[in-house]
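[1] Can you look at this prediction? I've put the sequence above it.
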Amino acid sequence: MSFQSLGLAPTLLRALSEQGYQTPTPIQQAAIPLVLEGHDLLAGAQTGTGKTAAFGLPLLQRLAATPQRDRRPRALVLAPTRELALQVHENLRAYTRYQRVSSAVVYGGVGMGQQLEALRRGVDLLIACPGRLIDHLARGSVDLSAVEVLVLDEADRMLDMGFLPSIKRILAKLPRQERQTLLFSATFADPIKQLAMEFMRSPREVMVTPRNTVAETIAHRVHPVDSGRKRALLLHLLAADTRVQTLVFARTKHGSDRLAQFLEKVGVRAAAIHGNKSQNQRQRALAEFKAGKVKVLVATDIAARGIDIDQLPRVINYDLPMVAEDYVHRIGRTGRNGASGQAISLVAQEDARLLRQIVRLLGRDMDIQEVEGFAPATPIRWGEGAPGKARAAGGADAPRKPAGHRGRRPQGKAPRHAHAGAPGGHRPPRPQPPRHGATPQA
């Protein structure tokens, strides 16, 4: 299938061709015809599958077909983070190279002057973060009464971030009649569907990937380590190939800063990106990372939403996420569009429960590899539903539990422990301690 077969205007096709896009992705194939026909749409696809073009191309075609009547926005795209809002704006502007469609983006963390000026001039398309849009509504600097199309991008993340009250306030300012609503999300938890049913009209539903799936081209690897040696192990992994760009996830803003500062002190070009950074700091760090000037970007989960980097080879989970579904979002930054990628997790004993939850969510094995010189002082007790295939530091398979051992995990393989063995040999299996109580549920 080609973009021509989807019914897109020649101006859009020309812009796509000049950017090297020839074949639509599955979500684009499924969504674009439905949006062009005017249907409300509930669409699910993982990060990096082309969601922006799936809603953006038919949206731009609709706006270009009729001239702007006044200065009020005719289409509104809501995005959860500044980075994602900027990314969507940048992508859509590239598609409008041969169209007369004006656009603006509004987000917090910066002054309102330029945003106010853009809104005064008038725009066809407004991309906004909910919080800053509420500020503009309160000031009376934006009028949403002419919005014909509403897009909620990454709706699951907006709900996770507590934007539901803001979204409902914004919806109250939009016209109800003849409004087309498009909701895009990586996952469809029940609250998402409930929200959709409240303000969408008989939406068509498209799900091109099952919930919580990850690209098959990503290799998942776990390195057991004592928590006090995580920094040293991270530095060891980075030093193995200093040319590889790496996105590192930390759990907290303060932790991100400390980790980036540590890497800088030992000679690794690193930057941190999180919610306490100013917008200019975040944009500069991201631009330097994309340009290769910074080799390691340390990020929190929320700040990483909207990071769009082609061919990112490696993601390292310095801290595992507290919510298993965030693992899917994190590693979705690598292994895009058929490229190979690595997802590496540094796991201490206190992280074992979180890793078990991730394994249950994904329903797949992970490779456990002890790194020579960094094996935990006491082997990690994985418990029921261990994460996967364990290998000792020298690359030898760690001993298996007896085949009849109770407690099976995804794919039916018995859990194994990773032990650091002597070079070229195996250590004998350790006796298994008796189990007490049920395994914590994910």
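    Right, received. Where do you want to start?

[2] From here on, just use CA atoms for contacts and neighbour counts.
    Fine.

[3] Look at R221 and tell me its secondary structure.
    Following DSSP: H, G, I helix; E, B strand; the rest coil, R221 is assigned to strand.

[4] Cross-check the contact I'm expecting between it and S345.
    Yes: R221 lies in contact with S345 (C-alpha atoms under 8 Å); the separation is 6.4 Å.

[5] What are the contacting residues of stretch 246-259?
    Under the criterion C-alpha atoms under 8 Å, 6 or more residues apart in numbering, residues 231, 272-276, 295-301, 312-321, 330 lie in contact with stretch 246-259.

[6] 7 Å instead, please
    Stretch 246-259 has contacts (C-alpha atoms under 7 Å, 6 or more residues apart in numbering) with 272, 274, 295-300, 314-319, 321.

[7] ok, now stretch 106-116?
    Under C-alpha under 7 Å, 6+ apart, the answer for stretch 106-116 is R82, I127, A128, C129, R132, L133, S141, S278, Q279.

[8] which among these end up buried?
    Neighbour counting by 16 or more other C-alpha atoms under 10 Å classes R82, I127, A128, C129, R132, L133, Q279 among the contacts of stretch 106-116 as buried.

[9] quick one, what contacts the second one?
    By C-alpha under 7 Å, 6+ apart, the residues touching I127 are L76, V77, L78, A85, H89, A104, V105, V106.

[10] can you name the two of those residues that are farthest apart?
    The two members of these with the most space between them (C-alpha to C-alpha) are L78 and A104, at 12.2 Å.

[11] Just the buried residues out of the contacts of stretch 246-259, in PyMOL syntax.
    To isolate the buried subset of these in PyMOL, counting by 16+ other C-alpha under 10 Å, use the following:
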select buried, resi 272+274+295+296+297+298+299+300+314+315+316+317+318+319+321
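
[12] State the pair within the contacts of stretch 246-259 that is farthest apart.
    K295 and P321 (22.4 Å).

[13] got a list of what the spatially closest residue to G275 that is not a sequence neighbour touches?
    Distance criterion C-alpha to C-alpha, 6 or more residues apart in numbering; nearest residue to G275, sequence neighbours excluded, is A303 at 6.1 Å. Applying C-alpha under 7 Å, 6+ apart to A303 gives the contacts I273, H274, G275.

[14] Just the buried positions in stretch 137-146, please.
    V142, D143, L144, A146.

[15] Could you check how far that stretch is from the centre of its chain?
    Remark: stretch 137-146 is offset 30 Å from the chain centroid, using C-alpha atoms, centre = their mean, to the nearest Å.

[16] who touches that stretch?
    So stretch 137-146 is contacted by R72, P73, R74, L116, L119, H136, K173, L174, P175 (C-alpha under 7 Å, 6+ apart).

[17] Check it against this one:
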Amino acid sequence: MTASAATADSSTSAKARIRYAPADPSLPKPWRGLVDSTTGYLFFWNPETNVTQYERPIPSSPSPPTEQLEVSVSLPTDHDDHSHDREEQQEHQTSGSANVGHEPSDMPKFQASEDSRVVLSAESFRRHHEITVIIHQAGFSAPTPIQAQSWPIALQGRDIVAVAKTGSGKTLGYLIPGFMHQKCLNKDPRMGPTVLVLSPTRELATQIHDEAVKFGRSSKISCTCLYGGAPKGPQLRELDRGVNVVVATPGRLNDILEMRRINLDQVSYLVLDEADRMLDMGFEPQIRKIVKEIPSRRQTLMYTATWPREVRKIAADLLANPVQVNIGNIDELVANKAITQHVEVISHKDKRRRLEQILLSNGPSKYIVFCSTKRMCDQLADFLDRAFGASAIHGDKSQMERDRVLSDFRSGKSPILVATDVAARGLDIKDIRFVINYDFPTGVEDYVHRIGRTGRAGATGVAYTFFCDQDSKHASDLVKVLVGADQKVPSELREMASRSSYGAKFRRWGTTSSYEHGDQGLSQDSYCHGSQDQVSNPACQNVSGYRGSGSNNNTGCYYTFSPGPDNGDVDEGGDDGGRSRSRSCSPR
């Protein structure tokens, strides 16, 4: 069919479908009434602005809403074509139309074009068709930026790398498209799940599971959570009954895979949540082993709060031509500006007294106090519990104890949670007003994730950080984080930063920086600088398609990380065998 013939057919279809409504003198000029003869719906068209809407226009009405829904319907035009008039009259006579559709000859006529569309107000469309958006009932008036960008891409079946800070709403960013993916395939859940979500800790896994249950209930989506520190029996029984969605920590899922009690052959929607944290905890071997059990023809979504080289590497290996969505600057570690950060340079012996002052001055609220060791965590919780009510959470706690502690903290029964870094990421509890870093973490990345437990979902928060002489190697990086978030930098901290050359030489978050491991940085000899080194050393290659805007793409090395001994604080739970990142590294 020729283009002209196709246009003619489209024009005939449009004319047969859309008619002028009977003249209505009460309509404000230049609005016209239109009728879709297929549905019988009446809507209104403004020929000057070319806007069509369901609501009846009123005189001196403001400009149409900015939120619009595009619907593929042909529009009338302003062309006064007499031959078109005759075609219109002939069609009326042929179809036996009533006289209500006749208009004067100077009225605009219908003409189909390739890009002609009716633009309808989304809200009016919902009202007219009695559509209720269920997400409103969950307290959301609009999607978060990461959700708004993830949903349309995921619904196209594309792989996604999403780099967004914690508390940005990424959980629903991948769950909602995953539910729709599962409903479209409608596979037998007894043969294995369709959607698999991997997360680094059991706390985060259970939170994802709770969201999946809440939002999947109306669609009859079945879900189970697999994590260590809890008996396998109930989890295995749920798998035997059949589930659509599995949320799992890598260690426990590998255990069940080795038992041959789960089949991943039907998984076609894979999510790696907090991928950077999983790699930090040494779970890369487990992740790769799990992925080998999943069909290669799948959709993979990776969500991460940071974008270091090892995350780029695994993304390049596991994802196929992904769309990368960045919320914020991925080349720098940026703290949430909604959090007011107070850094206090203090001696170790004065910490406990200062902590009491902060708690007394701010009054009753929810606090998370971070310590570096389990022993200090227990000691501090015992000390605070007498006067304020506090509980401890760390890797040595059983799952039952951890569940009880978190329940008491959520309810306010125990308003102070003293925690190691096991709770730094993924823990999403509402109304946490204050975060206190009693001990500074092993790097500014963990610092940002710690304070990110407050100021979530648009709320504000306050973070206090005790900074001692032994933390001085992190002073330069901490100053950069504070400046980037428009926070006050104490003069003592600036002096520490100027005295220490460590932060300038070995910082992770710069366009030419090395990667910092624990308390030791890479030596300059082991880091590749410039394009000349990249040519001479095959290990120094950038991942094509994963370059951050504004970064120095001539610089980059990948390093392998071998699982090290359990440090006691980085914990997956129970028999999952939590692993810490090795202190040493070598170019791959």
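    Great, that's in hand. Only a predicted model underlies this, so the values are computations on that prediction, with no experimental measurement involved.

[18] Narrow the buried ones among the contacts of stretch 106-116 of the first structure to those in strands?
    Using DSSP state E to define strands, the subset of these located there is I127, A128.

[19] Burial check on D446 of the second structure, number of neighbours?
    Neighbour count for D446 of the second structure, taken as other C-alpha atoms under 10 Å: 16.

[20] Mind telling me what element the counterpart of it in the first structure is part of?
    Correspondence of D446 of the second structure to the first structure, assessed by TM-score structural alignment: D326. Assigned by DSSP states H and E, D326 of the first structure belongs to helix 325-331.

[21] Can you tell me, leaving aside adjacent residues, what's nearest to V294 of the first structure?
    The spatial neighbour of V294 of the first structure that comes closest, neighbours along the chain excluded (C-alpha to C-alpha, 6+ apart), is R269 at 5.0 Å.

[22] tell me the contacts of the equivalent of the one you found over in the second structure?
    In the second structure, the residue paired with R269 of the first structure is G389, using TM-score structural alignment. Residues counted as contacts of G389 of the second structure (C-alpha under 7 Å, 6+ apart) are S414, P415, I416.

[23] Quick one: which of those hold up in the first structure? List them.
    Checking the contacts of G389 of the second structure against the first structure (both residues aligned by TM-score structural alignment, their matches' C-alpha atoms under 7 Å), the contacts still present are S414, P415, I416.

[24] and which of these is nearest A475 of the second structure?
    For these, the nearest to A475 of the second structure is I416 (27.5 Å; C-alpha to C-alpha).

[25] what residue of the first structure matches up with that closest one?
    Using TM-score structural alignment, I416 of the second structure sits opposite V296 in the first structure.

[26] before we move on, what about C223 of the second structure?
    Under TM-score structural alignment, C223 of the second structure pairs with S103 in the first structure.

[27] Run through the residues that contact the residue lying closest to that match once chain neighbours are set aside.
    Computed as C-alpha to C-alpha, 6+ apart, the closest residue to S103 of the first structure that is not its neighbour in sequence is L125, at 4.6 Å. Contacts for L125 of the first structure (C-alpha under 7 Å, 6+ apart) come out as P73, R74, A75, L76, S102, S103, A104.

[28] Go through the contacts of stretch 246-259 of the first structure and say which is closest to L63 of the first structure.
    Nearest to L63 of the first structure among the contacts of stretch 246-259 of the first structure, counting by C-alpha to C-alpha, is H274 at 34.6 Å.

[29] and the closest one, what does it touch?
    Here H274 of the first structure is in contact with K253, A299, T300, A303 (C-alpha under 7 Å, 6+ apart).

[30] These in strands, which ones?
    A299.

[31] Can you show me which of the contacts of H274 of the first structure carry over to the second structure?
    Retained in the second structure (both residues aligned by TM-score structural alignment, their matches' C-alpha under 7 Å) from the contacts of H274 of the first structure: K253, A299, T300.

[32] could you pull out the strands for the stretch 251-400 of the first structure?
    270-273, 296-299, 314-317, 341-347, 366-369, 388-391 (DSSP state E, counting those that start in this stretch).

[33] Compile these into TSV and extend it with columns for distance to L152 of the first structure.
    Listed next are the strands of the stretch 251-400 of the first structure as TSV, based on distance: least, C-alpha to C-alpha, whole Å:
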stretch	distance to L152 of the first structure
strand 270-273	24
strand 296-299	24
strand 314-317	27
strand 341-347	29
strand 366-369	34
strand 388-391	37
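
[34] re the thing from before, the match of R269 of the first structure and P364 of the second structure, how far apart?
    Taking C-alpha to C-alpha, to the nearest Å as the measure, G389 of the second structure falls 10 Å from P364 of the second structure.

[35] And for H517 of the second structure?
    According to C-alpha to C-alpha, H517 of the second structure stands 37 Å off from P364 of the second structure.

[36] which of the two has more neighbours?
    H517 (17 against 12).

[37] Contacts only, for the residue mapped onto D308 of the first structure from the second structure.
    Matched to the second structure by TM-score structural alignment, D308 of the first structure sits across from D428. Neighbouring residues of D428 of the second structure by C-alpha under 7 Å, 6+ apart: R453.

[38] For the counterpart of M158 of the first structure in the second structure, give me its contacts.
    Under the alignment (TM-score structural alignment), M158 of the first structure pairs with M278 of the second structure. By C-alpha under 7 Å, 6+ apart, the contact set of M278 of the second structure is P200.

[39] show me the contacts for the spatially most central residue of the second structure.
    Centroid check for the second structure by C-alpha atoms, centre = their mean gives K170 as the closest residue, at 2.1 Å. K170 of the second structure makes contacts with I146, Q147, as judged by C-alpha under 7 Å, 6+ apart.

[40] distance of it from F383 of the second structure?
    Counting by C-alpha to C-alpha, the gap from K170 of the second structure to F383 of the second structure is 37 Å.
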